[in-house]
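Peer 1: Any chance you can model this:
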Amino acid sequence: MIRSLYSGATGMGAQQLSTDVVANNLANSSTTGFKKSKPHFEDLMYRTLLVAGQTTPGGGQVPTGIQIGMGVKPSGVQKIFTQGDYTETDNQLDFAIQGNGFFRVTHGDEDMYTRAGDFTLDSDGYITTPSGDRLQPEISIPIEAVTITLETDGTLTVFGDSEDILATENILVSTFINPSGLFATGQNLFRPTEGSGDAQEGTPGEDGAGTTINNYLELSNVSVVEEMVNMIVGQRAYEANSKTVQTADSMLSTANGLKS
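Peer 2: Predicted structure coming up:
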């Protein structure tokens, strides 16, 4: 009976975590390049009272045994890197990756990776994120630039007033063997970890890397309807676990009220 109190409490904690993840997904449903998260859970240890297959005193065999679970715990919160929808913009510095891969930027003194392609220019003419992190390899746009085009293979061409070519650069795409292992740092940035493996940087459209395009942005891959359903499921599961705690408390109260 006491065990059910703790099992119910672990269930409430798990559903609280699930609701926290849903809340963050919904909060970022309009964030450029955002990737939703999904919680994973696993059952805890079991109290074994009778082992299946054990021989009984009568010479028979126990068919199923008796094991009582001790609750649930979170085993991970996974980033889901499915493709988000695209929206067309009028900004020539809005880039999108169609398929796998990330843009590499310099954040402080380290390389970070992002799916958000809402780039702009800094005071020196370099392509940067809204937070000022420069796209790598660094690309400087001449002040005389009028038109910027980006091909699917990452070739960026800058045209002047009379349609003469002012500069030609190459934008690279980085891929990971396990993108779900990346560490989210906020600001639409990810840091590589042992779990994600090292970045493999290359030409867009080659070796499994996605292609590039400008005048488009990738939107969040969050489905508001799906998250609302998950929130309702989590709420009801939380209520059910709280009922378990209340029922166990009521049973203990009854036992304590017994008189000899």
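
Peer 1: drop to CA atoms for contacts and neighbour counts, all remaining ones
Peer 2: OK.

Peer 1: ok, which stretches of the stretch 151-260 of the chain are helices?
Peer 2: Along the stretch 151-260 of the chain, the stretches classed as helices by DSSP state H, counting those that start in this stretch are 224-256.

Peer 1: could you pull out the strands for it?
Peer 2: Using DSSP state E, counting those that start in this stretch, the strands of the stretch 151-260 of the chain run over 155-159, 165-170, 173-175, 183-186, 189-191, 200-202, 211-214, 216-218.

Peer 1: I have a second one here; can you model it like the first so I can compare?
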Amino acid sequence: MSFQQGLSGLNAAAKNLDVIGNNVSNASTVGFKQSQAQFADVYANSLTGAGGSSIGIGVKVAQVAQQFTQGNITSTNNPLDMAINGGGFFRMDNGGEIAYQRNGQFQLDKNGYIVNPTGGKLTGYTANASGVLSTGAPAPLAINTADLTPQATSEVNAVLNLDSTGTALPAASFDMNDPTTYHSSTAASVYDSLGNQHTLQTYYVKTAAGTWNVYAASDGTPIPAAGTPVSTLTFNGSGALTGGGQFTVTAPVTTGANPITAAFDFTGTTQFGSAFSVNTLNQDGYTSGRLAGFNIGADGTILGRYTNGQSAVLGQVVLANFANPNGLQQMGNNLWTETATSGTPLVGTPDSGGLGVLQSSAVEDSNVDLTAELVNMITAQRVYQANAQTIKSQDAVLQTLVNLR
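Peer 2: Just a heads-up that it's a prediction; the model follows:
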């Protein structure tokens, strides 16, 4: 009798409706991956092997397979939200237990850790105070909100043009307070070891053809002493710098910080018959700064921006991928865990080794296609009705047999 086939068909259609219903209910779940019920036919075993005219005894659910296709990317206003465009999973630390997710909705907890809505901590490579990443084992990522330590100026790079048409002046006549005793000057803001700002001035006096004395002052005080040059720049007949372009200036400070020792580099400076100009004048020091914001790059690097105009690496998000993602075990709350079937996780930085890239201030939508699911629901309903009809028909046949006299 075909009651068994019809009953297995009813069960299979009901399971299919369950899968479709779960897909539809999660159509708005960020990072959700839709599932598909896959079926297999069933045949009875025979002691002598299956014959050519064997009749199947129904259907069974072979597996419920998730479809790890890419969902749409939607922009958000949260800088901690991240969407994976491509393969891979976020690696989460749930109290020591490692889990994986595609949902990129994150926030900061009271300790500064990047966490998901259930409190799991996002893992990656942490950075020290100097912004150097520790690329060993991934660890929970935290946003360090401490002030950025000031850096004393150690280098000053200057590219100038000194006017070759200037009239040579006696070196002994230089007086920083008398503009008639020098040809031109520059001023650069430099910083001591405590982050205090100072003004380092340089003065240029042409003493002979192709020869210029350089004098310096810090906050209006001559260094090393009044009337003593810190270097002499020499130029050839083509106006190119030939000597004196690299020298060191030590400026004492009165703020309790260490003296400022700056190495000047005038490489590229010229002496042409045109007006004095400053093409480049920069230095490597800065004052302390507070964290003003941060952004996450496509490679997972978390870059902090500070109020002093500097930036520093705060960490790097890592992703994990598997040889067989369908072997992962679903744990709920948008999480999966590895199994023997999935294989071991392959951990790496985004945009490397087949892993996708990250897009910050965005999330990956569910990959459920509602239109397709509603059509599948109608099909599953018709299948259920057809299997019920086979049972009804078999019942009528059996009733006929019972009524024979």
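
Peer 1: now what about the TM-score between them?
Peer 2: Scored against TM-score structural alignment, normalised by the length of the first structure, the superposed chains reach a TM-score of 0.90; 245 aligned residues with a C-alpha RMSD of 1.7 Å.

Peer 1: who wins for proximity to Thr89 of the first structure among the strands of the stretch 151-260 of the first structure?
Peer 2: Taking C-alpha to C-alpha, strand 216-218 is the member of the strands of the stretch 151-260 of the first structure nearest to Thr89 of the first structure, at 5.5 Å.

Peer 1: gap between the closest one and the chain center?
Peer 2: Centre-to-centre, strand 216-218 of the first structure and its host chain are 18 Å apart (C-alpha atoms, centre = their mean, to the nearest Å).

Peer 1: quick one, what contacts the residue most central in space within the second structure?
Peer 2: When the second structure is reduced to its mean C-alpha position, the closest residue under C-alpha atoms, centre = their mean turns out to be Gly300, at 2.2 Å. Applying C-alpha atoms under 8 Å, 6 or more residues apart in numbering, we find Gly300 of the second structure in contact with Gln316, Val317, Val318, Thr349, Pro350, Val357, Leu358.

Peer 1: Pipe the strands of the stretch 151-260 of the first structure into CSV and attach mean neighbour count and distance to Ile66 of the first structure per row.
Peer 2: Putting those into CSV (neighbours: other C-alpha atoms under 10 Å; distance: least, C-alpha to C-alpha, whole Å) gives the following:
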stretch, mean neighbour count, distance to Ile66 of the first structure
strand 155-159, 19, 65
strand 165-170, 16, 64
strand 173-175, 23, 48
strand 183-186, 12, 41
strand 189-191, 19, 46
strand 200-202, 16, 50
strand 211-214, 23, 55
strand 216-218, 24, 52
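
Peer 1: which one of these lies closest to Tyr6 of the first structure?
Peer 2: When the strands of the stretch 151-260 of the first structure are ranked by proximity to Tyr6 of the first structure, the top entry is strand 183-186, at 31.7 Å, counting by C-alpha to C-alpha.

Peer 1: before we move on, the earlier item: please dump the contacts of Gly300 of the second structure into TSV; it should also carry distance to Thr118 of the second structure for every row.
Peer 2: Converted to TSV, those look like this (distance: C-alpha to C-alpha, whole Å):
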residue	distance to Thr118 of the second structure
Gln316	21
Val317	19
Val318	20
Thr349	24
Pro350	24
Val357	24
Leu358	21
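
Peer 1: Can you give me the neighbour number for the corresponding residue of the second structure for Glu227 of the first structure?
Peer 2: Residue pairing (TM-score structural alignment): Glu227 of the first structure is matched to Glu373 of the second structure. Glu373 of the second structure has 19 neighbours, counted by other C-alpha atoms under 10 Å.

Peer 1: Identify the residue spatially nearest to Glu373 of the second structure, adjacent ones excluded.
Peer 2: The spatial neighbour of Glu373 of the second structure that comes closest, neighbours along the chain excluded (C-alpha to C-alpha, 6 or more residues apart in numbering), is Ile20 at 6.2 Å.

Peer 1: What residues does Lys33 of the second structure make contact with?
Peer 2: For Lys33 of the second structure, the residues meeting the contact criterion (C-alpha under 8 Å, 6+ apart) are Gln66, Gln67, Phe68, Thr69, Ser366, Asn367, Val368.

Peer 1: Distance of the second one relative to Leu328 of the second structure?
Peer 2: When you say that, I think you mean Gln67 of the second structure. Gln67 of the second structure sits 12 Å away from Leu328 of the second structure when distances are taken as C-alpha to C-alpha, to the nearest Å.

Peer 1: Of the two, which one has the most company?
Peer 2: Counting neighbours by other C-alpha under 10 Å for Gln67 of the second structure and for Leu328 shows that Leu328 has the greater number, 19 against 15.

Peer 1: Give me the aligned partner of the residue nearest to Glu373 of the second structure over in the first structure.
Peer 2: In the superposition onto the first structure, Ile20 of the second structure corresponds to Val22 when matched by TM-score structural alignment.

Peer 1: Its match reaches Val229, doesn't it?
Peer 2: No - look at Val22 of the first structure against Val229 with C-alpha atoms under 8 Å: they stay out of range, at 9.7 Å.

Peer 1: ok, and what's touching stretch 347-364 of the second structure?
Peer 2: Applying C-alpha under 8 Å, 6+ apart, the set of residues contacting stretch 347-364 of the second structure is 30-31, 71-88, 102-105, 295-300, 316-321.

Peer 1: Excluding residues flanking it in the chain, which one is nearest Val24 of the second structure?
Peer 2: The shortest distance from Val24 of the second structure to any residue that is not its chain neighbour, by C-alpha to C-alpha, 6+ apart, is 6.6 Å, and that residue is Leu370.
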